[in-house]
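S.K.: Provide a 3D model corresponding to the input given below.
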Amino acid sequence: MSERIAILLCTYQGEKYLASQLDSFAAQTHTDWVLAVSDDGSVDRTRAMLADYRLKWGASKLNLYEGPRRGFVGNFLSLTCNAQVQADYYSFSDQDDIWHAEKLEHAMEWLRTVPSDTPALYCTRTLLVNEENRPIGLSPLFQRRPAFENALAQNIAGGNTMVFNNAARQLLLRAGPLVDVAAHDWWVYLAVTACGGQVKYDSRPSLRYRQHNSNLIGANRGLLARLTRIRMLFKGHLKEWNARNIEALGQLRSLMTPPNVTLLSDFIRARDSALFGRIRKFRSTGIYRQTALGNFGMLLAVIFNKL
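M.R.: Sure thing, here's the model as predicted:
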């Protein structure tokens, strides 16, 4: 049985850390992989480095495509929906992480247990490192089950940890590369759970996630990150993101399970209701975040109509 994985790497001005990431691909214990790169207009040495690795690995191992110049979400969705990229499984990758050698192998241990016609998504925690690759902690550990009720409220893992099967990719193809969503990884979690797929959240970190000053809130770690997210919530960002996600899910409505169609409709009605009706209807949906603090923040968002 073929188990080829297409690594979907998006690059932009990535020369500083790219070699370490590419070397970590070569060190994978699961060796049946190909690399598809979408470069979004780099003018540094990124493309030259990719050309060098293509020579070293062989032309069949690495293919480079032009990015759409629509930001990182548009770049990832463009690459995910690129018909020239064909494999049995797909793995998102950032340009500045370092994968653990068993990353793909651990993903495949679970993914091969799921029927091929069932959308399946594997994701993990991350080991956080600073710009010098020194460990500074772990991403949050989530312990409640992955589900559509959770996906409507949050994304549980970074795209850089995600590996998914062809059935999941077909959902993303159905919605297309231009779907307007807040984040490509959150969109994958929403699409897979909405359509009755399976999700595995592995507590074992699968990579070293490099933290820069510009992305310290990315890992949702520490008081500063939480305060930043609360500020974004009250500025209305979450309400806007949810509106975009709801619109995008309309593309998959015919593939969603009947209970999830009902749940989505109830969520939409709750968002459109007046205060007391909004609280009552929202509580009846069963939508949840992974932590008590997160659920308290979500309740505030409901009360102030920011959800």
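
S.K.: can we go C-alpha only for contacts and neighbour counts from here?
M.R.: Will do.

S.K.: so where do the strands sit in the chain?
M.R.: 5-11, 33-39, 62-66, 89-93, 98-99, 120-124, 127-129, 135-138, 163-165, 198-202, 207-210 (DSSP state E).

S.K.: got the angle for the fourth one vs strand 33-39?
M.R.: Right, strand 89-93. 50 degrees (axes from the mean of the first three to the mean of the last three C-alpha atoms, to 10 degrees).

S.K.: for strand 89-93, packing partners?
M.R.: strand 5-11, strand 163-165, helix 166-175 (3 or more C-alpha pairs under 8 Å, 6 or more residues apart in numbering; DSSP states H and E).

S.K.: give me that answer again for 7 Å
M.R.: strand 5-11, strand 163-165 (3 or more C-alpha pairs under 7 Å, 6 or more residues apart in numbering; DSSP states H and E).

S.K.: just those: most buried one?
M.R.: Scoring these by mean neighbour count under mean count of other C-alpha atoms under 10 Å gives strand 163-165 as the most buried, with a mean of 26.

S.K.: quick one: residues in contact with it.
M.R.: Contacts of strand 163-165 with the rest of the structure, by C-alpha atoms under 7 Å, 6 or more residues apart in numbering, involve 88-92, 107, 119-123.

S.K.: neighbour count and distance to residue 241 for those - can I get that in CSV?
M.R.: Shown next, in CSV, are these (neighbours: other C-alpha atoms under 10 Å; distance: C-alpha to C-alpha, whole Å):
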residue, neighbour count, distance to residue 241
88, 17, 31
89, 24, 28
90, 26, 25
91, 24, 24
92, 22, 21
107, 24, 29
119, 24, 24
120, 28, 24
121, 28, 22
122, 23, 23
123, 25, 22
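
S.K.: second input sequence below; structure requested for side-by-side comparison:
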Amino acid sequence: MSHNVAILLCTYQGEQYLPEQLDSFGAQSHTAWSVWVSDDGSKDKTQNVLGFYQQTWGPDRLRVRAGPRKGFAANFMSLICREEIAADYYALSDQDDIWHADKLERAVRWLKSVPQDVPALYCTRTELVDEDGGKLGYSPLFTRPPSFRNALVQNVGGGNTMVFNNAARNLLKAAGPHVKVAAHDWWIYIVVSGCGGKVLYDPIPSLLYRQHAQNLIGANASLQARLDRIGKLFRGHLKTWNDQHIVAMQPIISSLSQDSRSVFNRFVSARQRRLIPRVFGILRSGIYRQTGFGNLGLVIAAILNRI
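M.R.: Sure, this is the predicted structure:
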């Protein structure tokens, strides 16, 4: 049995690199795939590029829909929740990367090992390249296990690497396409890990992740990028994002596992307390980031009430 993958591709002014991204779909060793595109109002030749590939591949292989025009996260969430899309698995895609030929094959191999009724999310490390495809290195290698305790305060999976099953998608649809969240990929990690799902972070890269001036979100690989990230903790960004996620979680609270609900309630309660109970409550909730430096930042953020 060949497991069909719906590739969910969001585009906006993507004409320059889109052909390379689409060609890397065509080169996949796992051939049972179709592409669903949500274009967020491109004014360049993105639609022409999509039209050419639709003509080449056939209308059943590539379909284009209009996006909500409310930013990248809203575009991806609208596509994830589209009722007419049906497949065994769902792979998110940016418009300017280049997938390794075995990307879908590796994801499907692992997802097939998870029972269909268990939410499952596959994601990987990435290989970084510049605008011309020159090698820049790799995204950070995360070594601590993915979990809800980690997901509450950090995302380990780049959306461009994510592939998930129907059980995971059903949870995302239950929360809805209009959730106000920091980023769609972080939200997916929170939901799947929180609701008794399985998350695999594969340390072997699955794609070339293009870094350029137009990147909405970079890979945070350099020391400066990591310092900037920690700085955001102290400036209150994490607190704002947590506020958003707590609101977004409400429709699916009943789907949280017993352990996740306990962690979530402890974390939410601790955030509202005074200094000492807040710091100890947050530590007792068990949340963690992937590095010692990041965890020190969490403690300081808790002291400063920036969490």
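
S.K.: now the TM-score, please.
M.R.: Laid over one another, the chains give 0.98 as their TM-score (TM-score structural alignment, normalised by the length of structure 1), with 307 aligned residues with a C-alpha RMSD of 1.1 Å.

S.K.: about what we covered before: make JSON lines out of the helices and strands packed on strand 89-93 of structure 1 and add distance to residue 51 of structure 1.
M.R.: Compiled in JSON lines, these are given as follows (distance: least, C-alpha to C-alpha, whole Å):
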{"stretch": "strand 5-11", "distance to residue 51 of structure 1": "13"}
{"stretch": "strand 163-165", "distance to residue 51 of structure 1": "25"}
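
S.K.: what about these, which gets the closest to residue 293 of structure 1?
M.R.: Of all those, it is strand 163-165 that lies closest to residue 293 of structure 1, at 28.4 Å by C-alpha to C-alpha.

S.K.: which parts of structure 1 are helices?
M.R.: 18-26, 46-57, 71-80, 103-111, 148-151, 166-175, 184-194, 222-234, 237-249, 258-271, 275-285, 292-303 (DSSP state H).

S.K.: just name the most buried of these.
M.R.: Mean neighbour counts for the helices of structure 1 (mean count of other C-alpha under 10 Å) peak at helix 184-194, with a mean of 24.

S.K.: I'd like the distance from that helix to the chain centre, please.
M.R.: 8 Å (C-alpha atoms, centre = their mean, to the nearest Å).

S.K.: related to what we said a few turns ago, now for the helices of structure 1, which one comes closest to residue 127 of structure 1?
M.R.: Using C-alpha to C-alpha, the nearest of these to residue 127 of structure 1 is helix 103-111, at 12.4 Å.

S.K.: comparing the closest one with structure 2, how large is the average distance?
M.R.: Helix 103-111 of structure 1, aligned to structure 2 and superposed, deviates on average by 0.5 Å (mean C-alpha distance after the TM-score superposition for structure 1).

S.K.: ok, which of the strands of structure 1 comes nearest residue 147 of structure 1?
M.R.: strand 198-202 (7.8 Å).

S.K.: same for that closest one, what does it pack against?
M.R.: Using 3+ C-alpha pairs under 7 Å, 6+ apart: strand 198-202 of structure 1 touches strand 120-124.

S.K.: chain center to stretch 288-306 of structure 2, what's the gap?
M.R.: On C-alpha atoms, centre = their mean, the centre of stretch 288-306 of structure 2 falls 22 Å from the chain's centre.

S.K.: same question, stretch 133-145 of structure 1
M.R.: That offset, for stretch 133-145 of structure 1, works out to 15 Å (C-alpha atoms, centre = their mean).

S.K.: which parts of that stretch are buried?
M.R.: Under the neighbour-count criterion of 16 or more other C-alpha atoms under 10 Å, stretch 133-145 of structure 1 has 138-142 buried.

S.K.: for that stretch, measure first residue to last.
M.R.: 31 Å (C-alpha to C-alpha, to the nearest Å).

S.K.: Serialize the helices of structure 1 to CSV and add fields for distance to residue 34 of structure 1.
M.R.: Listed next are the helices of structure 1 as CSV, based on distance: least, C-alpha to C-alpha, whole Å:
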stretch, distance to residue 34 of structure 1
helix 18-26, 9
helix 46-57, 10
helix 71-80, 13
helix 103-111, 12
helix 148-151, 30
helix 166-175, 15
helix 184-194, 21
helix 222-234, 35
helix 237-249, 29
helix 258-271, 35
helix 275-285, 42
helix 292-303, 38
